[in-house]
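A.B. asks: any chance you can model this:
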Amino acid sequence: MSGYPSSRSERVVIVGASLTGLHAADALRDGGFTGHITLVGAEPHPPYDRPPLSKRVLAGRMSADSTGLPQRQDLDAHWRLGNAAVALDRDARTVTLEDGTTLGFDKLLIATGTRARRWPDPDEAALTGVLSIRTREDAVELQARLAARPGRVLVIGAGFVGSEVASVCRELGLDVTVVERSAAPLAGALGAWAGTAAGRLQRRHGVDLRTDTSVVELEGDADGRLRRARLSDGAVLDVDVAVVALGAVRNVEWLAGSGLTVDSRGVRCDPYCRAVDADGRPCDDILAAGDVACWPHPLYEGLLAVEHWDNAVRQARVAATTILHGPVREHTALPTFWSNQFGLNIKVVGVPGRADQVAVLQGSVERAAFVAAYGRGGRVIGALAVNTPRALDAYAEMISRRMSFPPDLNAADAPDPVHVLDLAVPAAG
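C.D. replies: Have a look, this model is predicted:
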C-alpha cells in the first residue's frame, strides 16, 4: 500500500500511550482522519503527565492519580494498555505485543519514550529503599518513603530530576546527600558555569552536595533493606533511601532486527518524523516522535535527541501531519524546558549544553533573577532564564535568526560590563 490515510479502512498504530501518543492521536482526529487508531502502552495507565511526579507528587501536594492527561475529544481509539510491543515486522507491517497479539498497520508511530536508568548492580538495585522515579508507581512509593521521615536520603545524580528530588527533600525538612560524578550539578545541560551557581544554591538550602564523586556500592542488611552507601572518596554514608537519577534509557530494544536505524540516542528520523532505515532512507509508513526520536535540526549540527514535554507535543503533531499528508511540515521547533527547584523557576530554550561561551545579559545572578545567553561558533544557540521566564521569547528569536554572540541588547538591566565566559564543550551528540 502507498500514499497517505484517506479512508475509514486505514489503520494507524501508535506504540506508546504517552504524552506523544495522545497528542498524535488527537492531531489525527483534528486533521480529519476517520480510520482506526490503536494506542499501545506498556504501562496499565492511560496517558499521564510525568513532570509533576518529581515535584508536586513527591512533596505530597498532588496525588499520582491526578496526573492523568485530559483528552480534548473522543478519540474513538482502541487502547491496548499494560501490553508492551516486543517486535516490529516491517515487511508484514505488523507489531507483536507481549501477550502474543499481532497488530497490523498501514501507518505506525513509534512513541515508546524512555525509562529510568537502573542502578548497574542488580542485587544492590533490588535492596528495599533503592528507587528511581519515572512512573506513577515510582512516585507513589518514593512519596510514601519520604513521608515516613527517613534518616537520610541519598540522591545519585544531580541532573534535573535528581536536583528536583533534592529540592523536595529539603522542602520536607529531610537530610539529603546528592552525589554527582561531574564537577557541578546540571552541568551537562547548562554548562559548568550555571552548574557551579546551582551547586552554591543547593548548599545554601542545606543539601550535602558531593561533586567529582561517585557511589561505588550500596549495602543492605540481612533483611535486604538499604543501610549504607560507599563513595569513591572513601566516605561511608548511613542512608535509608537512595534515589537513582542517572538519566534515561530509550525504549528501542523491541525494534531489534527491524531494519531501522536505532542506537542509544533512539530511532533516527528525518525532519518530517519519518523513521530512517539501515540504508539511510526514510520510511513513509513508519514514524517516530517524542523522547525516543532523534532527528536533524537546521540550527544545530548532528542529531538532536530531546526528552522534554514541549518537544513531545510539537513533534507528535508534525508526525500526525506526515501521516495524513506526507512530508509537508518539518519539525523545526526549538527545544524548550523548565524546572522548579529550591524556590527558583528555571526555563531554557535552545541547546545550552553544546555551547562554548556564555554571558549574563540581563539581571543578576546574585539576586537569582537573570537571563544568560549561550553561544557556539560566534552565534546564539541557547538561553537560560532564572525567575524571568517571559524574557525567553526574545532569545528564541535570536537563536532562530542565527544572531551573533554575544548579542548587543542595550537592556536596561544589563550588567556593566557584560562578561563572556568560555566553556568546556562536550563532543557533539
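A.B. asks: alpha carbons only for contacts and neighbour counts from here, please
C.D. replies: Will do.
A.B. asks: which residues does the strand or helix carrying residue 24 contact?
C.D. replies: For residue 24, the host element (DSSP states H and E) is helix 19-30. Contacts to helix 19-30, defined as Cα atoms under 8 Å, 6 or more residues apart in numbering, come from residues 14-15, 37, 39, 47-49, 69, 71-73, 75, 111, 289-290, 309, 312-313, 315-317, 319-321, 324.
A.B. asks: tell me the buried residues in it?
C.D. replies: 19, 20, 21, 22, 23, 24, 25, 26, 27, 28, 29 (16 or more other Cα atoms under 10 Å).
A.B. asks: let's see this one next, to set against the first:
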Amino acid sequence: MPEETFVIVGASLAGAKAAETLREEGFGGRVLLVGDEIERPYERPPLSKGFLLGKEPRDKAHVHEADWYDKHDVELRLGVEVTAVDRAARQVHLATRERVGYDRLLLATGASPRRLEVPGSKLQGIHYLRSLGDSAKLREALAPGGRRVVVAGAGWIGLETAAAARSYGNDVTLIEPEPAPLHAVLGPEVGGVFADLHRDHGVDLRFDQGVAGFWGAGQVSAVVTSGGAEIPADVVVVGIGVRPNTRLAEDAGLEVSDGILVDASLRTSDPDVFAAGDVAAAYHPLLGRRIRVEHWANALNGGPAAARAMLGREVSYDRLPYFFSDQYDLGMEMSGAAAPGEYDEIVYRGDVAAREFVAFWLSGGRVVAGMNVNVWDVTGEVQALIRSGRRVEASALADPAVPLAGLA
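C.D. replies: Next up is the predicted model:
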C-alpha cells in the first residue's frame, strides 16, 4: 500500500504544531509543511511583546529548534508559495511548478494585515506588524528613542506597539475611530481602563477619528486625521485588523465566509481538507455558532486538534477564546467572547483604579467572558464559570471572599 501523504499549507504555529502532533500520534507517512516565508515556524506574541521590546532573542520565537524537522522526518519547505489546490486531483501546486499529491490537506494560511488605502500610504516609515521581519524592522525604528510615533488603531497590536514605543522613550500619538480602545472586543467600559493606562504613560489619545492620509517627501513626516489635524510623525504603525488568507480555499471551491468554514472537527466542506488557526471560521459546540479567533492560543491548540481529526480521531474543538497582553506594568488574560451587544452587565472583583481586578461580562446572569488584570492563576476558574452556563449572582462574583471555584 502506498505511503500516505499529509500536506500542511502554512509554516505557522498552527501548521508546526499540527506536524508535531501527527508524529506524536504515530503517523508514519509523509508530512510536508510548506510556507511562503523564509523563516521557520514561529509564534507571533513576541512580535509585539518581548522581541519588539528587545527583551527576548529572535530564536525564542521559533516553535521548534532548527533540527527538529529533520529529526522528526517533517519536510519543511520554506520560501515556497502554494499557488493552487486541485481537489479533484488531490494535489497542491507549488510556485516551483511542482505538484504534490495529498491524502489529507490542512490549510493553516493565517491572515494578513488590513492596509490603509489613503493618500501617502506608500511612504517610507509606515509599518505593519505581522511577521518576525516586520517586528525586527519596527524595533530598529523605535529603539533609538526620541522619535515621533503615530499608531493607527487601538486594538491589541496598536496598544502593545504604543507601549513598546513609549518604553523606548518615543513620543506617541494613538488614533482610533472608535470612542475607546478595544471597543469592538471589550466595549467602552473596560476599554476605558486601557485608555487611562496609556494616558498615564504619556500617550496622546485621539478617539473618534481615523487616518485620512500621510504627508512626506519619500519618508512619512505627518499623519492627517479625518478631523483635519496634522500630527508630526517619524514612524507610523498601522494596526487596524487582519483579513483571513482564504484565496486558496476560495479558488478551490471550498465554503468561505470571513474565513474558511469548518465544522467542530475543523473539517471543511471537503472531507479530506481541514483548516486551523486565524483562517478557520469554526463551529464552536459550546457557543453554538461559528467564530474565527485570531489569537495565539487558537493556533497553539487548533493545529493539534486538526491533526487528530486528519488521522480519523473523534474531535470536537471547543476551546474558549483566550488572549493575553502585556502593556507597561499591566498584564492581563481574557477568556470567552463579549463584544458589544453580547452582554448586558459587567461585574468587577477587585480594585479597578489600581488595575488589579477581574472583570466578568454577563448575559442574562451567565458569565460569557472574563478578564483578569494583574491577578493571576484564575483563568481556569473563569473558564469553568463560562463553560458551566449557570446563572451567577453579581454580588457573589464581586465579592473576593467568595471562591470563584464554588460558583461554577
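A.B. asks: just to revisit the earlier point, which of the contacts of helix 19-30 of structure 1 are buried? Put it as a ChimeraX command.
C.D. replies: Of the contacts of helix 19-30 of structure 1, the buried ones can be selected in ChimeraX as follows, counting by 16+ other Cα under 10 Å:
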select :14,15,37,39,47,48,49,75,111,289,290,309,312,313,315,316,317,319,320,321,324
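A.B. asks: so which of the contacts of helix 19-30 of structure 1 belong to strands?
C.D. replies: 14, 15, 37, 39 (DSSP state E).
A.B. asks: any idea how far the closest residue to the second one other than its chain neighbours lies from residue 25 of structure 1?
C.D. replies: Once its chain neighbours are removed from consideration, residue 15 of structure 1 has its nearest residue in residue 40; the separation is 4.7 Å (Cα to Cα, 6 or more residues apart in numbering). When distance is defined by Cα to Cα, to the nearest Å, residue 40 of structure 1 is 12 Å away from residue 25 of structure 1.
A.B. asks: any common contacting residues for the two?
C.D. replies: Between them, residue 40 of structure 1 and residue 25 share the contacting residues residue 14, judged by Cα under 8 Å, 6+ apart.
A.B. asks: run through the residues that contact residue 204 of structure 2.
C.D. replies: 172, 173, 174.
A.B. asks: let's see that with 6 Å instead.
C.D. replies: Taking Cα atoms under 6 Å, 6 or more residues apart in numbering, we find residue 204 of structure 2 in contact with residue 173.
A.B. asks: that one -> structure 1?
C.D. replies: Under the alignment defined by TM-score structural alignment, residue 204 of structure 2 is paired with residue 208 of structure 1.
A.B. asks: re the thing from before, distance to residue 186 of structure 1 added to the buried residues of helix 19-30 of structure 1, as JSON lines?
C.D. replies: Converted to JSON lines, the buried residues of helix 19-30 of structure 1 look like this (distance: Cα to Cα, whole Å):
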{"residue": "19", "distance to residue 186 of structure 1": "25"}
{"residue": "20", "distance to residue 186 of structure 1": "25"}
{"residue": "21", "distance to residue 186 of structure 1": "29"}
{"residue": "22", "distance to residue 186 of structure 1": "30"}
{"residue": "23", "distance to residue 186 of structure 1": "29"}
{"residue": "24", "distance to residue 186 of structure 1": "31"}
{"residue": "25", "distance to residue 186 of structure 1": "34"}
{"residue": "26", "distance to residue 186 of structure 1": "34"}
{"residue": "27", "distance to residue 186 of structure 1": "34"}
{"residue": "28", "distance to residue 186 of structure 1": "37"}
{"residue": "29", "distance to residue 186 of structure 1": "39"}
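A.B. asks: farthest-separated two in those residues?
C.D. replies: The largest separation in the buried residues of helix 19-30 of structure 1, counting by Cα to Cα, is between 19 and 29 at 15.7 Å.
A.B. asks: what's the helix holding residue 24 of structure 1 aligned against in structure 2?
C.D. replies: By TM-score structural alignment, helix 19-30 of structure 1 lines up with residues 13-24 in structure 2.
A.B. asks: that stretch vs structure 1, average distance?
C.D. replies: Stretch 13-24 of structure 2, aligned to structure 1 and superposed, deviates on average by 0.6 Å (mean Cα distance after the TM-score superposition for structure 1).
A.B. asks: related to what we said a few turns ago, for the ones in strands among the contacts of helix 19-30 of structure 1, which two are the farthest from each other?
C.D. replies: Among those, 15 and 37 lie farthest apart (Cα to Cα), at 10.7 Å.
A.B. asks: could I get the full set of helices for structure 2?
C.D. replies: 13-24, 45-48, 68-71, 132-142, 156-167, 183-200, 247-251, 296-310, 379-388, 394-398 (DSSP state H).
A.B. asks: what is the second one packed up against?
C.D. replies: With contacts taken as 3 or more Cα pairs under 6 Å, 6 or more residues apart in numbering; DSSP states H and E, helix 45-48 of structure 2 sits against no other helix or strand.
A.B. asks: one more time with 10 Å, if that's ok
C.D. replies: helix 132-142, helix 156-167, strand 322-327 (3 or more Cα pairs under 10 Å, 6 or more residues apart in numbering; DSSP states H and E).
A.B. asks: highest mean neighbour count out of these?
C.D. replies: Sort the helices and strands packed on helix 45-48 of structure 2 by mean neighbour count, taking mean count of other Cα atoms under 10 Å, and helix 156-167 sits at the top with a mean of 25.
A.B. asks: how about that helix, aligned to which bit of structure 1?
C.D. replies: So helix 156-167 of structure 2 is aligned with residues 160-171, judged by TM-score structural alignment.
A.B. asks: quick check: the matching stretch compared with structure 2, mean distance?
C.D. replies: Relative to structure 2, stretch 160-171 of structure 1 is 0.6 Å off (mean Cα distance after the TM-score superposition for structure 1).
A.B. asks: switch the helices of structure 2 over to CSV; also include distance to residue 92 of structure 2.
C.D. replies: Output for those, formatted as CSV (distance: least, Cα to Cα, whole Å):
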stretch, distance to residue 92 of structure 2
helix 13-24, 16
helix 45-48, 30
helix 68-71, 21
helix 132-142, 26
helix 156-167, 33
helix 183-200, 37
helix 247-251, 10
helix 296-310, 17
helix 379-388, 39
helix 394-398, 52
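A.B. asks: residue 369 of structure 2: which of those helices is closest?
C.D. replies: Between the helices of structure 2, helix 379-388 lies closest to residue 369 of structure 2; by Cα to Cα that is 6.6 Å.
A.B. asks: can you tell me what sits against the closest one?
C.D. replies: The contact list for helix 379-388 of structure 2, computed with Cα atoms under 10 Å, 6 or more residues apart in numbering, reads 286-287, 318-322, 333-337, 358-362, 366-372, 378, 391-392, 403-408.
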